[in-house]
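[1] Have a look; sequence and predicted model below, questions after that.
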Amino acid sequence: MDKKIYLTKKGLEELKKEHDELIKTKRPQTVGRLATARDMGDLAENAEYTAARDELGFIDGRIDELEDLVKNATIIAEKAHGKKSKIVNLGSKVIIKTKGRKEIFTIVGEWESNPEEKKISNESPLGKALIGKMINDKIEINAPAGKIGYKIIAIE
């Protein structure tokens, strides 16, 4: 994996926790299910064996992916709560205004983005447009419904 992976400290901890859960719990359980299913005999028509084998493949793939992510992670420096910043960057909390509504977003790496938590990726159209901008800057992004304009109200 050559692409930089940007994560908050919390995001990195969550990936490590998922990795540990897979290694210490889920993989051993699945290997046990696979062994039990193998002992049932005819593997060609053994649905439990096939399901356990497929699940083990998925788990091993996810373990490899998590190890790559952790190895290539660049930690986003988190701002002190309430501390103002002049320029939008990774880790910034940005208050923007569009169509009379204020919205607050946190700019994170793509692996941590979560629209429900108002965490947007630096690779998303809005994230890309916000990076490097300052308070009172106006941006415009193309959306399926047309162009949407935003004004940056505050940056933390």
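    Here it is on my side, so go on.
[2] C-alpha from now on. contacts and neighbour counts both.
    Fine.
[3] Now the element after the longest helix along the chain, going C-ward?
    Scanning the chain for the longest helix, with DSSP state H as the assignment, gives helix 47-71. Next in sequence after helix 47-71, counting helices and strands by DSSP states H and E, comes strand 73-75.
[4] Next up, a structure to set beside the first:
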Amino acid sequence: MSSAIPLTARGAERLREELARLKSKERPAVIEAIAEARAQGDLSENAEYEAAREKQAFIEGRINELEGLLSNAHIIEPAELDADGRIVFGATVDLEDLESGDKVCYQIVGNAEADVRANLLSIASPVARALIGKSAGDVAEVQAPSGLREYEVLEVRYV
């Protein structure tokens, strides 16, 4: 029995778009590439055929993964949250690193949609775990590989 996978509404939409692209564009293109490679004859020494088969296996695996994620998804719409200004799943948080003065903005999201480069922070990450339950003005302490880091919560939004 699978448990619910938390996703923001925006994250679920991105996964649906990726699934649609894989099914409508990537899958047909790789099937065509396999057919073209087969037409070239001897498959035992056909690098194009092997590459196309590997790509097909990757695409089919990703389609299965996305279908599983989406079928078990628990969609959370951050704008509909009533968390009294506290950091919860889906919240967007403005932080200041108290040592460096650097300011960052993260949205707390599920593992399936996390992407640090896009400022989407996994709920399972040490930073997110330290932030959950905090409010603007609070300081979160995070044990990082470089040592203890302190972040002040500047603002919490649900967008």
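    Sure, I can see it. Note that the coordinates shown come from a computational prediction; the quantities given were computed from them, not determined experimentally.
[5] what's the TM-score for these two chains?
    Once superposed, chain against chain, the TM-score is 0.88 (TM-score structural alignment, normalised by the length of the first structure); 154 aligned residues with a C-alpha RMSD of 2.0 Å.
[6] Which elements pack onto the longest helix of the first structure?
    Packing partners of helix 47-71 of the first structure (3 or more C-alpha pairs under 8 Å, 6 or more residues apart in numbering; DSSP states H and E): helix 9-21, helix 27-39.
[7] can you redo those helices as CSV with distance to residue 127 of the first structure?
    Shown next, in CSV, are these (distance: least, C-alpha to C-alpha, whole Å):
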stretch, distance to residue 127 of the first structure
helix 9-21, 18
helix 27-39, 36
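[8] of those helices, which approaches residue 53 of the first structure most closely?
    Set against residue 53 of the first structure and scored by C-alpha to C-alpha, these come closest in helix 27-39, at 6.5 Å.
[9] out of the helices and strands packed on helix 47-71 of the first structure, which comes closest to residue 98 of the first structure?
    Taking C-alpha to C-alpha, helix 9-21 is the member of those nearest to residue 98 of the first structure, at 28.7 Å.
[10] tell me which residues of that closest one are tucked away?
    With burial defined by 16 or more other C-alpha atoms under 10 Å, the residues of helix 9-21 of the first structure counted as buried are 11-12, 15-16, 19.
[11] Widest-spaced pair of the residues you listed?
    Taking C-alpha to C-alpha as the measure, the buried residues of helix 9-21 of the first structure have their most distant pair in 11 and 19, spaced 12.5 Å apart.
[12] Find residues that contact each of the two.
    Common contacts of residue 11 of the first structure and residue 19 (C-alpha atoms under 8 Å, 6 or more residues apart in numbering): none found.
[13] If we ignore the residues flanking it in sequence, what's nearest residue 110 of the first structure?
    Distance criterion C-alpha to C-alpha, 6 or more residues apart in numbering; nearest residue to residue 110 of the first structure, sequence neighbours excluded, is residue 121 at 4.6 Å.
[14] To clarify, my last question referred to residue 77 of the second structure.
    residue 9 (5.4 Å).
[15] for the first structure, what's the longest strand?
    strand 146-155 (DSSP state E).
[16] With the second structure overlaid, report how far it is off on average.
    Compared with the second structure after fitting, strand 146-155 of the first structure deviates on average by 1.6 Å (mean C-alpha distance after the TM-score superposition for the first structure).
[17] Sort out which residues of that strand are buried, please.
    Of the residues in strand 146-155 of the first structure, 150-155 count as buried by neighbour count, 16+ other C-alpha under 10 Å.
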